[in-house]
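Asks: Show me how the following folds:
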Amino acid sequence: MHYFYFIIAFLVLVTIIYLLKDILVDKLKKTFTAKQQCPALTVPLESLSPLWLKYNKEFKDESDNYTVDLLINSSTSSVTSEKQTENTENDVKVEENEITTAKLHMVNEFAQIDTIGSFYNEVIKPYEEIFKQQNVYDILINVLKMLEKHGNTPSVVIDVKDNESVDLISVRENLAQVSLKEHTLTVTRVMIDLIKQNYSEPENFVPQGVIIALAHDIGKIPELRLSGVYNSYDHAIVSSNWLAEQFTGKDVFWMKQAIMAVRDHHFKSRDPLTQMLRDADKQARQMELVQFSKNYRIESIDNWLDVDKLLELLLPKINLTAKGKWDAFTHKGIIYVKPDLLYELSKEYMFNEKILDVTMLYESEKESVLKKIVDKMREKNLIPDFIAQGYVSRKFEIKSKMQIKKQQMVLTAIKAEPFLDRIDEIERRKSGTALELIETVVPV
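Replies: Model prediction:
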């Protein structure tokens, strides 16, 4: 009886195997094929490089930032790499041609960052411990990595939504040829010099100054500025917001001042750090523009401005009208001039003399430039008393014979004494124009 049940069970099992054999065979084929077609494993250079980097005597592992260590030692690593590879043959079994290929790839990848390596060793290295003590070394590394990756971005944003782009409109095409990395490192070097000049213990202020200098234009990187994350197209705001992110979770006593300095570095400020950053930025721009201005000399308006030469440029513009519009006119021994004309003539004078004064190129510095011009004229007693000390202009009410409504304009007033020998010629220019009909000009 048991034998009968055994036979029945065996036949059932054989029947099931026969019915399922096609399915099992197909499954085994697919499994075998999948194993044969498994894609080759690709190991990125970043994962492979520690195999030889950890045996590099110059290499130091700082919180797994081995790419940064390579970055800051890039100025010397290429010279010693061959000898260092020889010392690792007994420890790391990697084919020689594989090492050579990887090293060549690494050299090509970091060929453009040699200036940052030199910069780190020369500028940052002496203060490295202070960065760590102030808990901002990681921020320093982050901003250097950003400059390493995006440093070839132009140092000027060609966009009317960016304040600096408008401010430097007359020279921005030239400055766009200067890379963000080049400009930033120059600003940082100047910033350190200014800190040394202004503080009795400068080393304590270096981390703050260096970080704001390195980060001040980081918002010009297209990936940041156009991302929409920072709710602005103005690079200074994007830069300050990015820097604020770097301070997340940190208790650094000067971080708010640093963020504000980056945000406001294109505006006049009473904050000494912001003003130093602003000055460093301008000095860097001046050095950069020299590259495009052969035979020009760098000089301040305090030294190069000659009032007599400026007035010679003003002379042809007085009482001259074009399509009913004028920029300067005479009335009872006074020349009334639109301030913008004085500003443009001073720039023309500067270029005629082959002088490079970066202050003249910032539209935001116009008021400051005009004040210096008027102060120089005041020294020669050419500014009437009704232009108060410290002011460059004031509002005047102009009444004409043909106009019922009086006209009000903001003008600079200059005594006509330097032109007394040519006053008749100047007055004749009014003939047949609206200027001939002016009756009174009264300060408001």
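
Asks: only C-alpha atoms for contact and neighbour calcs from this point on.
Replies: OK.

Asks: How far away from the center of its chain is stretch 351-359?
Replies: 22 Å (CA atoms, centre = their mean, to the nearest Å).

Asks: buried residues in that stretch?
Replies: 354-359 (16 or more other CA atoms under 10 Å).

Asks: One more: stretch 241-252?
Replies: Neighbour-count burial for stretch 241-252 [16+ other CA under 10 Å]: 241-243, 246-247.

Asks: Would you mind measuring the gap between the ends of it?
Replies: 16 Å (CA to CA, to the nearest Å).

Asks: Stretch 358-377 now?
Replies: 22 Å.

Asks: what's in contact with it?
Replies: Applying CA atoms under 8 Å, 6 or more residues apart in numbering, the contact partners of stretch 358-377 are 166-168, 170-171, 267, 282-283, 285-286, 301-302, 305, 307, 339, 342-343, 347, 383, 390-392.

Asks: Can you turn the buried part of those into a PyMOL selection?
Replies: Filtering the contacts of stretch 358-377 down to the buried ones (16+ other CA under 10 Å) takes a single PyMOL command:
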select buried, resi 166+167+168+282+283+285+286+301+305+307+339+342+343+347+383+392
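
Asks: ok, back up a step: which of the buried residues of stretch 241-252 fall in helices?
Replies: 241-243, 246 (DSSP state H).

Asks: Let's have the residues you listed in a markdown table, adding distance to Phe329.
Replies: Listed next are those as a markdown table, based on distance: CA to CA, whole Å:
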| residue | distance to Phe329 |
| --- | --- |
| Asn241 | 49 |
| Trp242 | 51 |
| Leu243 | 51 |
| Gln246 | 56 |
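
Asks: out of those residues, which one sits closest to Arg278?
Replies: Within the set of those, Leu243 lies nearest Arg278; the separation is 17.2 Å, counting by CA to CA.

Asks: Now do the contacts for the closest one.
Replies: Neighbours of Leu243 in contact, by CA under 8 Å, 6+ apart: 215, 259.

Asks: For Pro339, see how far away it is.
Replies: For Leu243 relative to Pro339 (CA to CA), the value is 39 Å.

Asks: count of residues packed around Val160?
Replies: Around Val160 there are 13 other residues, counting by other CA atoms under 10 Å.

Asks: again with Thr330
Replies: 22.

Asks: tell me the SS of it?
Replies: Under the three-state scheme (DSSP: H, G, I helix; E, B strand; the rest coil), Thr330 adopts strand.

Asks: I'd like the structure of this one too, to check against the first:
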Amino acid sequence: MNSYYYLSGATGLVMIGYGCKLLLSKTNQKSPDLQTTFDPEVAVALGFQQTIENLERKSLQEISELWTDTVIPLALISRIWREPEPEPAKTKRPRPVFKHPEINAFYNAYVAKPSVRGNRRIVIEKLLQMLDVDGDCPSVVGRGIYANDNEQERKYGEESYEYLAKIPLWKHSLAVTERYIAKFQHDSMHPDAMIIALAHDIGKIPAQYSKFYRKSDHPVTSGLLLMGIPEFLQLGNCAELERAVQNHHDLATNHHLPTALKEADQEVRKLELAGMLANASSRDVKSIDAIQPTHLITENSGIESVAEPIAVENDDSGIARNLEPGSMYVPHAHKLPEWLNLDAVLTYIAERINIVIKDPELKGLWHAYSIADGFVWVSEKLVWKAVKEVAGHQLDLITADGDEAVRRNWLYSIVRRFGERGDVCIAMMKEGYYQAPVTIITGTGRSLPGFYVPFLSRAFGVDATTLERRKGSQIRGLVKNILPKIQVEIQ
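Replies: Modelled structure (predicted):
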């Protein structure tokens, strides 16, 4: 047993000795790597006896290329997240031929490029073919046989709507697409831009719109038609493109693709309506919208039926939604132009206070009602019509009818300016609002919520007592009282 322990101890000593020998031999070796990379003072401190003059020195800028690289354009690196284009087919697709020369010219200028290829080109060609075959229809929808209250375009003035209806859909779509493409700097985005813009209104084609107009508006229908193209579904970003099409009439788009599309659409509409103004300049018209004259119904004229006053639940103008900022849309004020005469707007409204009105554009039978405490409650519809009537042939107001966000910005700016002048009680409205919440007591005693602009009777140059004497039995049968939900005393 003792001999076994002696043998184990001897073996251990031999192994320790061999390890020490290896360690000493490595320490005495010179390291060429250390000679060229260590700082001289550090190298000497570690025991390396190399010559300091032999060390190579480089500036930080010279060696920075180790962790930096050349700048690569976004258009090139976008290929990382874009799906790879398929290999060109051995048999080349025949170039489509269109019956409209303008569509052929558009194809040659924008589509017949090497950068427009694969499924994207196929989708673009199919959209152009749809517009070529079925796009001779009106470029606006919402009235007539397929009346749809959800369509923003139906709010254009009568003459504006009729004029835009004469512009074919294919022509409007090409103009919007050209404007939209110009908003993207990199050519790599142009194919997607063409898909979005060419598709944004294809839901207006009557054969398709007639199937869905009762349940949705044309942006939704356009998105459905786009998703029905097999090659479109093969695109990696098809969902993003489809959302841009469906959201281009939203109050707040919150994304560059639909926002830029909305801008391009309104820019083209403004040009189209400018053509209408040019054609109408030689005619003697009171308003470019050719709004039917307001018929003031006197006490003796009578009406066929007495309707309930306009309230939020029955008002198709979306007043309730307009008054809710937050996630919907918060209007912002802008400087009012010099051509807008606010005193003339007040005069227009004053003639309609406590009067039963029959106006197909305004809807409802009353839009301005005074109460004994000195307030005159005016609907935003009447304010907007008064502004348009007074302004006359102003392109900005005409086009605003087709863009709800722009229209609300105008109303917010105008009402706030009236408030600064002391004509409107701003204290009754929350920040971002241009109307105040009220409870309407109808002639039959019902209570209905509503939203109206709180004008002061003195803004119209009359006192509350004088306005009360204007009320006849018809208006009293419609409205008994209006109670503001935010109580403020008149100073």
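
Asks: So after superposing, what's the score?
Replies: TM-score of the superposed chains, computed with TM-score structural alignment, normalised by the length of structure 1, equals 0.62; 331 aligned residues with a CA RMSD of 4.1 Å.

Asks: Which stretches in the stretch 351-491 of structure 2 count as strands?
Replies: Here the stretch 351-491 of structure 2 has its strands, by DSSP state E, counting those that start in this stretch, at 356-358, 368-370, 375-378, 436-442, 447-456, 479-484.

Asks: oh sorry, the question was meant for the stretch 151-300 of structure 2
Replies: Going by DSSP E, counting those that start in this stretch, the stretch 151-300 of structure 2 shows strands at 295-297.

Asks: now the end-to-end length of stretch 353-373 of structure 2.
Replies: 15 Å.

Asks: Off-centre distance for it?
Replies: The answer for stretch 353-373 of structure 2 is 33 Å, by CA atoms, centre = their mean.

Asks: in that stretch, what counts as buried?
Replies: 353-359, 361-362, 364-371.

Asks: okay if I get the strands of the stretch 351-491 of structure 2 as CSV plus distance to Phe98 of structure 2?
Replies: Output for the strands of the stretch 351-491 of structure 2, formatted as CSV (distance: least, CA to CA, whole Å):
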stretch, distance to Phe98 of structure 2
strand 356-358, 48
strand 368-370, 54
strand 375-378, 53
strand 436-442, 54
strand 447-456, 51
strand 479-484, 60
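
Asks: quick one: what helix or strand has Asp22 of structure 1 in it?
Replies: helix 2-36 (DSSP states H and E).

Asks: Residue range in structure 2 corresponding to the next helix or strand along the chain from that helix, please.
Replies: Per DSSP H and E, the first helix or strand lying C-terminal to helix 2-36 of structure 1 is helix 45-48. Using TM-score structural alignment, none of the residues of structure 2 align to helix 45-48 of structure 1.

Asks: For the stretch 301-450 of structure 2, just list every one of the helices.
Replies: Using DSSP state H, counting those that start in this stretch, the helices assigned to the stretch 301-450 of structure 2 run over residues 319-322, 342-350, 380-391, 395-400, 404-421.

Asks: Tabulate these (TSV), appending distance to Arg120 of structure 2.
Replies: Putting the helices of the stretch 301-450 of structure 2 into TSV (distance: least, CA to CA, whole Å) gives the following:
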stretch	distance to Arg120 of structure 2
helix 319-322	38
helix 342-350	51
helix 380-391	44
helix 395-400	33
helix 404-421	32
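
Asks: what's the closest of these to Glu242 of structure 2?
Replies: The nearest among the helices of the stretch 301-450 of structure 2, by CA to CA, is helix 404-421 at 21.7 Å.

Asks: buried set for that closest one?
Replies: 404-419.

Asks: which one of these sits closest to His218 of structure 2?
Replies: For the buried residues of helix 404-421 of structure 2, the nearest to His218 of structure 2 is Glu404 (15.7 Å; CA to CA).

Asks: Can you add distance to Val12 of structure 1 and give the buried residues of stretch 241-252 of structure 1 back as TSV?
Replies: What follows is these, written out as TSV (distance: CA to CA, whole Å):
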residue	distance to Val12 of structure 1
Asn241	75
Trp242	73
Leu243	76
Gln246	72
Phe247	74
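
Asks: so which of the ones in helices among the buried residues of stretch 241-252 of structure 1 comes closest to Ser81 of structure 1?
Replies: Gln246 (33.8 Å).

Asks: Quick check: the aligned residue for the closest one in structure 2?
Replies: Using TM-score structural alignment, Gln246 of structure 1 sits opposite Ile229 in structure 2.

Asks: Residues touching stretch 171-190 of structure 2, excluding its own?
Replies: Counting by CA under 8 Å, 6+ apart, 75, 103, 106, 115, 139, 193-194, 197-198, 200-201, 260-261, 264-265, 268 sit against stretch 171-190 of structure 2.

Asks: My guess is Thr330 of structure 1 contacts Lys317. True?
Replies: No. Using CA atoms under 8 Å, Thr330 of structure 1 is not in contact with Lys317; the gap is 10.9 Å.

Asks: And for Ala459 of structure 2, nearest residue in space, chain neighbours not counted?
Replies: Asp423 (4.9 Å; CA to CA, 6 or more residues apart in numbering).

Asks: Same question for Met350 of structure 1.
Replies: Leu356 is the one closest to Met350 of structure 1 (CA to CA, 6+ apart), at 7.2 Å.

Asks: Distance check, the one you found against Met191 of structure 1.
Replies: With CA to CA as the criterion, Leu356 of structure 1 and Met191 of structure 1 are 21 Å apart.

Asks: before we move on, what about Lys347 of structure 1?
Replies: From Lys347 of structure 1 to Met191 of structure 1 the distance is 27 Å (CA to CA).

Asks: Tell me the residue in structure 1 aligned with His367 of structure 2.
Replies: Using TM-score structural alignment, His367 of structure 2 pairs with Asp327 in structure 1.

Asks: Verify the stated contact: its match with Ile335.
Replies: No. If you go by CA under 8 Å, Asp327 of structure 1 and Ile335 don't touch, sitting 10.4 Å apart.

Asks: Between these two, which contacts overlap?
Replies: Ile318.

Asks: that older thread, and of the buried residues of helix 404-421 of structure 2, the nearest to Thr11 of structure 2?
Replies: Ala405 (92.0 Å).

Asks: out of the helices of the stretch 301-450 of structure 2, nearest to Val42 of structure 2?
Replies: Checking these against Val42 of structure 2 by CA to CA gives helix 404-421 as the closest, at 69.3 Å.
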